[in-house]
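Undergrad: everything below, folded, please.
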Amino acid sequence: MRENEILLIVGAGHAGAELAVAARQQGWLGRIDLIGDEAMLPYQRPPLSKAYLHGAASFESLALRPASAYEAARVQVHSDAQLVQIDRAGHRVHLQDGRVMPYTKLALCMGGRPRTLVLPGLDAGAKPRNLHYLRTLTDADAIRAGLKEGARLVVLGGGYVGLELAASARKFGAEVTVIEALPRVLARVTGAQVAAFYEAVHREAGVQLRTGLSVERAELADDGAITALVCASGERIAADIVVAGIGMLPNVELAQAAGLAIDGGIVVDAFSQTSDPDIFAAGDCTAHHSALYNRHIRLESVPNALEQARAAASALCGKPKPNHAVPWFWSDQYDLKLQMVGLSQGHDACVLRGDPASRRFIAFYLKEGVVIAADAVNRPADFMLAKRLVAAGVRVDGPALGDESVSLKDRLPASPAAPATVAQLG
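TA: Presented below is the predicted three-dimensional model:
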């Protein structure tokens, strides 16, 4: 590394902000430029659907770091700047305002964007004023402005963000309806038992959960606002506010146009390096091979973004440390903290430890007797042990795993061993 080298980071979310500071801490000597397309410094996104939305967290508390931290790390932050082209041959990027910025090494931390709601009745070129998505601080402010006692909120999508939003809206006294096209909420991310628990919690809190229901068209007022959503069943659901939480698309188009390998995301290795040795990537826009599950995955997860950013910083500074972290996530709804580790897709058994009626339990997902994932509700100590069980690929006796008279620590291997992969189990 030389002092005249330039590390250019595109994307000022969790991954980009972490990479900028970590690279300096790891010994990057040259210039570090951090480009963000929003007008503010990097901030936390998870609270947008939770604490910030219902007023428990302030705007100031969202900042990942104060301005002084970037100054101390000699990171030049360029806010309100939009990338439009990557010139790999010239080692430079073009911004929407006409600026051209050079790089020695480039890091793409561009995240993703909400999937757009497309329905008959909606004009693709004119978003109704009361239709919102939730990805940015501006989005959260727009939603919060419409939440009040008696406001009719319709949330499309029963994933974690949709349910978190529903829980936050109930704190305002809003009338909330969640519409999920699949037979149950959280269908893509958790097992039936945990989904049933959350459905019961939300219904108890007054949320109208409508599963297995697809929306056919939107009805609009003269001013273009959505007044109701009409379902395939013919049911008409009136709305003052509509929030679409129907998935996220990774921002890969510019990387693809530049010729980088794309497979569901910008392909990176364990060091967060792309198919171009001078370009790294981290966060929601990436996809990688999971050694634990022996398959290609893309994760929308703050912990994954941070781990990939740290791996990139280490590699950029000549201290490569591969990232083999086990995926984990969290969700806060009402008084419940849900902590998840691993990926439960493909499990053939689910073992509950604790009683869901107590609102404190953990669900273990097994494949051929091996723990591949776990969802812990208000059980932080069990969650920490579950992370170790999943990482180690521990084979267990299912009924014994659910026996609370037997310590989870007794299920851990006596000595470190190579974890089993899902492929080895099949």
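Undergrad: drop to CA atoms for contacts and neighbour counts, all remaining ones
TA: Will do.
Undergrad: excluding sequence neighbours, find me the nearest residue to P250.
TA: On the basis of C-alpha to C-alpha, 6 or more residues apart in numbering, the spatially nearest residue to P250 that is not a chain neighbour turns out to be G112, at 4.0 Å.
Undergrad: OK, contacts around the one you found?
TA: Residues counted as contacts of G112 (C-alpha atoms under 8 Å, 6 or more residues apart in numbering) are 248-251, 284-285.
Undergrad: list only those of the residues you listed flagged as buried.
TA: With neighbours counted using 16 or more other C-alpha atoms under 10 Å, the contacts of G112 contain these buried positions: 248, 250-251, 284-285.
Undergrad: out of those, which is nearest to V267?
TA: Of all these, the one sitting nearest V267 is C285; the distance, using C-alpha to C-alpha, is 9.0 Å.
Undergrad: pretty sure the closest one contacts N251?
TA: Yes: contact criterion C-alpha atoms under 8 Å: C285 and N251 qualify, at 5.6 Å.
Undergrad: want to put them side by side, so please do this one too:
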Amino acid sequence: MTVNDCESKGAGMEAGHCVIVGGGHAVAQLTASLRQEGWTGPITLVSAETVLPYHRPPLSKAFLCGNDSDDTLLIRPREFYEKQAIDVRLGVRAQAIDRNARRLTLDDGTTLAWDKLVLATGAQVRRLNAPGESLANVFYLREIADVHALRAAVVPGARAVIVGGGYIGLEVAASLRKSGLEVTVLEAQPRVLQRVTAPEVSAFYTRVHEEEGVRLLTNVAIEAIEGEGRVRSVLLRDGRRLDADLVIVGVGVLPATTLAEQVGLKVDNGIVVNEQARTSDPDIYAIGDCTRHFNPLYARWLRLESVQNANDQARTAALALCGKPEPYRALPWFWSDQFDLKLQIAGLSEGFDDVVMRGDPRQGRSFAAFYYREGRLIAVDAINRPKEFMLSKRFLASQQSADPQRIADESIDIKDCFVL
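TA: Have a look, this model is predicted:
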């Protein structure tokens, strides 16, 4: 293993300069973990956003329709960065990396010398390729600035069209309905959440959203967004026209890999990193949504867009940078809040060949879906079932499965359903 800064420090040398590019969850965790693990050298945080690292999940939920200030979202207060001697550069964008000289050029013309560089550049929204996409009141939702722009249009009675029936689209739909807007969700696939859930779970979310007054249209495509200066309607390819006062686009994200590509780092649907979050350059690390890593629990390469992955990768990178390498071996988990539903997901259901329900998704608002592949449990969707989520998360991380027949029988305690 290559000797890094903290290993050198342990031999009596001063730790070098660590420069971090990005401003999300991974960055907030990395700055804290570096200091906790013993990094004594200077740390500089460079973020194109003008706000310190903040919690992003509330952007599509309570923060969207509330009046909270930006500070309520901060992961750590300003005083933390001052106390930990973190040099914070907000509102500046990293433009170029010189790997040989170990210098980072910013768009304000300044350069930073680094000994270790960490890319936490996150992801960028996938744009909608349709005429009228640039009209006023067409919004994307990724950063806090997007919410500030959108809030002015969130008024009771306004007609909102949401493009995309994934988690973000449905979360926004729930938030806008609670604020009194008329909401229509457009999904190109035959069902909402098609890429990430079983048909039974999709049907459940369709039922709940319709019960709450959301209009869901599936198997539809947009021909154009219409209006003069600002959006007035959405034209579908089947000829239908939907009146709209605002349009919110949530059709996924793309990893922000431009910097990495410019300097020849290995990129393949994300910046490729090893089990210590190191890129193909041993002095450059990458963490969070921009990365692709090999997950030993699922024996395949993954690019994850989750707070859990961002935080866990940041801790892994900090350990490696400080000479205490441990392999990244985390079970992916996620959550989504919609209306009175708390969905908690343990593991990855992609590739499942069987799904077993614990509870009835056709009625009420509480059940869990257990996903199997070749007879082995690989993931769980728990809706208002915290016990099922917590136990499943623990057992999946230790690669234990669960008896499907016992899982389906709610008279059996969930902890008694798991087997080695």
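Undergrad: can you pull the TM-score for these?
TA: Once the chains are laid over each other, their TM-score by TM-score structural alignment, normalised by the length of the second structure reads 0.95; 408 aligned residues with a C-alpha RMSD of 1.3 Å.
Undergrad: before we move on, the earlier item: I'd like to know which of the contacts of G112 of the first structure is nearest to L343 of the first structure.
TA: Distance ranking of the contacts of G112 of the first structure against L343 of the first structure, using C-alpha to C-alpha, places D284 first at 16.1 Å.
Undergrad: aligned to the closest one, what sits in the second structure?
TA: In the second structure, the residue paired with D284 of the first structure is D289, using TM-score structural alignment.
Undergrad: separation between the aligned partner of A142 of the first structure in the second structure and A136 of the second structure?
TA: With TM-score structural alignment defining the correspondence, A142 of the first structure maps onto A149 in the second structure. A149 of the second structure sits at a distance of 10 Å from A136 of the second structure (criterion: C-alpha to C-alpha, to the nearest Å).
Undergrad: ok, I225 of the second structure next?
TA: I225 of the second structure sits 11 Å away from A136 of the second structure, going by C-alpha to C-alpha.
Undergrad: overlap in contacts of the two?
TA: Common contact partners of I225 of the second structure and A136 (C-alpha under 8 Å, 6+ apart): V231.
Undergrad: so those two - more neighbours on which side?
TA: Neighbour tally, I225 of the second structure and A136, criterion other C-alpha atoms under 10 Å: the higher count belongs to I225, 23 against 16.
Undergrad: so K415 of the second structure makes contact with K393?
TA: No: the pair K415 of the second structure and K393 does not pass the contact test of C-alpha under 8 Å, sitting 11.7 Å apart.
Undergrad: between these two, who's got more neighbours?
TA: Of the pair K415 of the second structure and K393, K393 is the one with more neighbours under other C-alpha under 10 Å, namely 21 against 14.
Undergrad: that one -> the first structure?
TA: In the first structure, K393 of the second structure lines up with K387, judged by TM-score structural alignment.
Undergrad: just checking, what packs against the strand or helix carrying that match?
TA: Using DSSP states H and E, K387 of the first structure maps to helix 380-392. With contacts taken as 3 or more C-alpha pairs under 8 Å, 6 or more residues apart in numbering; DSSP states H and E, helix 380-392 of the first structure sits against strand 336-342, strand 370-377.
Undergrad: quick one: work out the angle between that helix and strand 370-377.
TA: 160 degrees (axes from the mean of the first three to the mean of the last three C-alpha atoms, to 10 degrees).
Undergrad: mean deviation, helix 380-392 of the first structure versus the second structure?
TA: Its match in the second structure and helix 380-392 of the first structure itself, once the structures are fitted together, sit a mean 1.5 Å apart by mean C-alpha distance after the TM-score superposition for the first structure.
Undergrad: list the buried residues in that helix.
TA: Of the residues in helix 380-392 of the first structure, those with enough neighbours to count as buried (16+ other C-alpha under 10 Å) are 382-383, 386-392.
Undergrad: what residues sit buried inside whatever helix or strand comes next after that helix?
TA: Next in sequence after helix 380-392 of the first structure, counting helices and strands by DSSP H and E, comes helix 398-401. Neighbour counts using 16+ other C-alpha under 10 Å place 398, 401 of helix 398-401 of the first structure among the buried residues.
Undergrad: check stretch 194-208 of the second structure too.
TA: Going through stretch 194-208 of the second structure with 16+ other C-alpha under 10 Å, the ones that come out buried are 194, 197-198, 200-208.
Undergrad: switch those residues over to CSV; also include distance to V214 of the second structure.
TA: Formatted as CSV, these follow (distance: C-alpha to C-alpha, whole Å):
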residue, distance to V214 of the second structure
Q194, 18
T197, 20
A198, 21
E200, 19
V201, 17
S202, 14
A203, 14
F204, 13
Y205, 11
T206, 9
R207, 10
V208, 9
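Undergrad: reformat these as TSV; add secondary structure and distance to W39 of the second structure.
TA: Shown next, in TSV, are those (DSSP: H, G, I helix; E, B strand; the rest coil; distance: C-alpha to C-alpha, whole Å):
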residue	secondary structure	distance to W39 of the second structure
Q194	coil	44
T197	coil	42
A198	coil	45
E200	helix	49
V201	helix	46
S202	helix	46
A203	helix	50
F204	helix	48
Y205	helix	46
T206	helix	49
R207	helix	51
V208	helix	49
